[in-house]
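# Need coordinates for the below:
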Amino acid sequence: MTNNQTPTSAPLTDEERNRKSRKRKAILASGAVLGVGAVVTLAAWNDTVFGAGTFGIGNTAWNVQASVDGTNFDEYADSAAPGVISFPVVAGVNPINLMPGQTTKGSFWLKETKGFMDADVTIQAPANATNTLAQALYVTIKDGSTTLVNNKQLSASGISTTFRVTKATAKKIDFEVTLPANANPNLLVDTSVTPRWEMKAQSVDNP
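A predicted model of the protein is given here:
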């Protein structure tokens, strides 16, 4: 009886070995490509970092206050409750009973209280001084020997020259109000006026 089956242990020919080797390399190459693709799409490194900053106004805090006596300072930030400048009676000149040719004088102090920055200040014209007496009166404002407002009509005195208030140091400003010698009493329908000067301050970022 003849057996037509090929023995399983028969050696491979060179062509068969080459064909199997090429197939095995192709499978390995395909697996390598698939393997790299799997790592890229299915896994990733993760990390987190934080940044922080601290802010404040420790060395830039700034405030300007005023005083009517050079000693006691307050905010006086409300136009309805200003610091009342004292115009004392001197040599018979009474600020509420002025005669033509008389001048009354008073002082006002400003101070930057925090001690970090200076202040540049301008004095605004008193917006509420518009009556006939305000039109007759003239005002001069001085910073020591420096004239900030030079003999201007009280009702339209304009903005003063800018002056500096050094940090943590009081600055005295002098006001002089004059009823000119040629004032015409027939034109003074109003017998009193209470001007309010606004003093605008701006910080100076100095070292």
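# use CA for all of it now, contacts and neighbours both
Will do.
# those helices in this structure, which residues are they?
14-42, 132-136 (DSSP state H).
# Would you mind putting those helices into JSON lines with distance to residue 149 and mean neighbour count alongside?
As requested, the helices of the chain are exported to JSON lines (distance: least, Cα to Cα, whole Å; neighbours: other Cα atoms under 10 Å):
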{"stretch": "helix 14-42", "distance to residue 149": "79", "mean neighbour count": "11"}
{"stretch": "helix 132-136", "distance to residue 149": "16", "mean neighbour count": "20"}
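# residues in contact with residue 84?
Contact partners of residue 84, counting by Cα atoms under 8 Å, 6 or more residues apart in numbering, are residue 68.
# Here is the second sequence; please produce its structure so I can put it next to the first one:
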Amino acid sequence: MSNQSQQSSVAESRNRRNRKIAAISAGALVVGLGAAYTLASWNDSEWVWGGADGDPNVGTSTFEVNQNTTSPFSNDAANWVDAETNPGGELTFSPGSLSLTPGDTIYAPVSLRTEADSDGAAVALQGAVAATGITVTDAGQGLWNAIQTSVYTQSGAADSTPPACTAAGIGGSDWSQVLDTAALGTAATGPQNLSADAGSTQHYCFALTLPTGSSDELQGRTIAPAWEFRAESVSD
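Model prediction:
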């Protein structure tokens, strides 16, 4: 090969190498521009929250039932109390409750309503159980098993006064019977509904009877039954 041919070959090789470098540089430039474009994108966010006029607007309702065991009945606010555990509020039975003889019946009233701002309630009276913390004298539960229970109820307005919880009172048309001459542990029929926000009152009258013909062995005994009004919230 002549010297001129060698020089021509070297020049052509150099030109090819230069073109390749230029192509690689151009590609790198394109990639660089793409990366620069991505980094320069705009960003924005929008937030919302559960509120109304600066206050929360997501929360829970309240639910509370109160009782009134006054006898004679008094609708004063102080007489509406909360007693959620056994033995609860104390019923006031008619005179002679500690000196029963066969055939006697004693009576005691109680009224229920929801608190202000409370949901409504469905209330079901459960069967009696022994009152917690009360000492009694009833070997073999003889007196407990002998006593017969009847319960009457009446629904009234928020400020209503119950009908008389007496033998004469339950004989009228104002009371409805929800438990008819049953053993102490028997639940009443129901439930009864209480309006929300103290909007109604449900009155109850308990009647306990020592049946005629009860055994002489029951003399001198005592018992202390306690009843639960089981309530569930309802929407009016």
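# Relative to residue 83 of the first structure, which of the helices of the first structure is closest?
Closest approach to residue 83 of the first structure among these (Cα to Cα): helix 132-136, 19.6 Å.
# Mind listing residues that contact that closest one?
153-156, 179-180, 183, 187-193.
# one step back: need the helices of the first structure in a markdown table with distance to residue 65 of the first structure, can you?
A markdown table is the format used below for the helices of the first structure (distance: least, Cα to Cα, whole Å):
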| stretch | distance to residue 65 of the first structure |
| --- | --- |
| helix 14-42 | 68 |
| helix 132-136 | 27 |
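# Which one, of those helices, ends up nearest to residue 120 of the first structure?
That would be helix 132-136 among the helices of the first structure, by Cα to Cα, at 27.4 Å.
# ok, now how distant is residue 191 of the second structure from residue 79 of the second structure?
24 Å (Cα to Cα, to the nearest Å).
# Kindly report the same for residue 92 of the second structure.
13 Å.
# got any residues that touch both of these two?
69, 70.
# quick one: the strands in the first structure?
64-67, 102-112, 118-123, 138-143, 146-153, 163-165, 170-179, 199-204 (DSSP state E).
# Out of those, which is the most enclosed?
Comparing the strands of the first structure by mean neighbour count (mean count of other Cα atoms under 10 Å), strand 64-67 comes out on top with a mean of 22.
# how close does that one sit to the second structure?
When the second structure is overlaid, strand 64-67 of the first structure sits 0.6 Å from its aligned residues on average, using mean Cα distance after the TM-score superposition for the first structure.
# Contacts for that strand, please.
Residues contacting strand 64-67 of the first structure (Cα under 8 Å, 6+ apart): 73-76, 83, 108-113, 119, 201.
# Can you tell me which of those residues is nearest residue 20 of the first structure?
residue 119 (93.4 Å).
# Aligned counterpart of that closest one in the second structure, please.
Aligning on TM-score structural alignment places residue 119 of the first structure opposite residue 121 in the second structure.
# How about its match, nearest residue that isn't a chain neighbour?
residue 233 (4.5 Å; Cα to Cα, 6 or more residues apart in numbering).
# List the contacts of the match of residue 119 of the first structure.
65, 114, 193, 194, 195, 196, 231, 232, 233, 234.
# mapping the residues you listed onto the first structure, which are still in contact?
With both residues aligned by TM-score structural alignment, their matches' Cα atoms under 8 Å, the contacts of the contacts of residue 121 of the second structure that the first structure also has are 65, 114, 193, 194, 195, 196, 231, 232, 233, 234.
# isn't the second one right up against residue 195?
Yes: the pair residue 114 of the second structure and residue 195 qualifies as a contact (Cα atoms under 8 Å) at a distance of 7.0 Å.
# what is in contact with these two at once?
120, 121.
# Surely residue 5 of the second structure is within a helix?
Yes: checked against DSSP: H, G, I helix; E, B strand; the rest coil, residue 5 of the second structure lies within a helix.
# Please pull up the equivalent of it in the first structure.
So residue 5 of the second structure corresponds to nothing, using TM-score structural alignment.
# What is the neighbour count of residue 5 of the second structure?
Using other Cα atoms under 10 Å, residue 5 of the second structure has 10 other residues around it.
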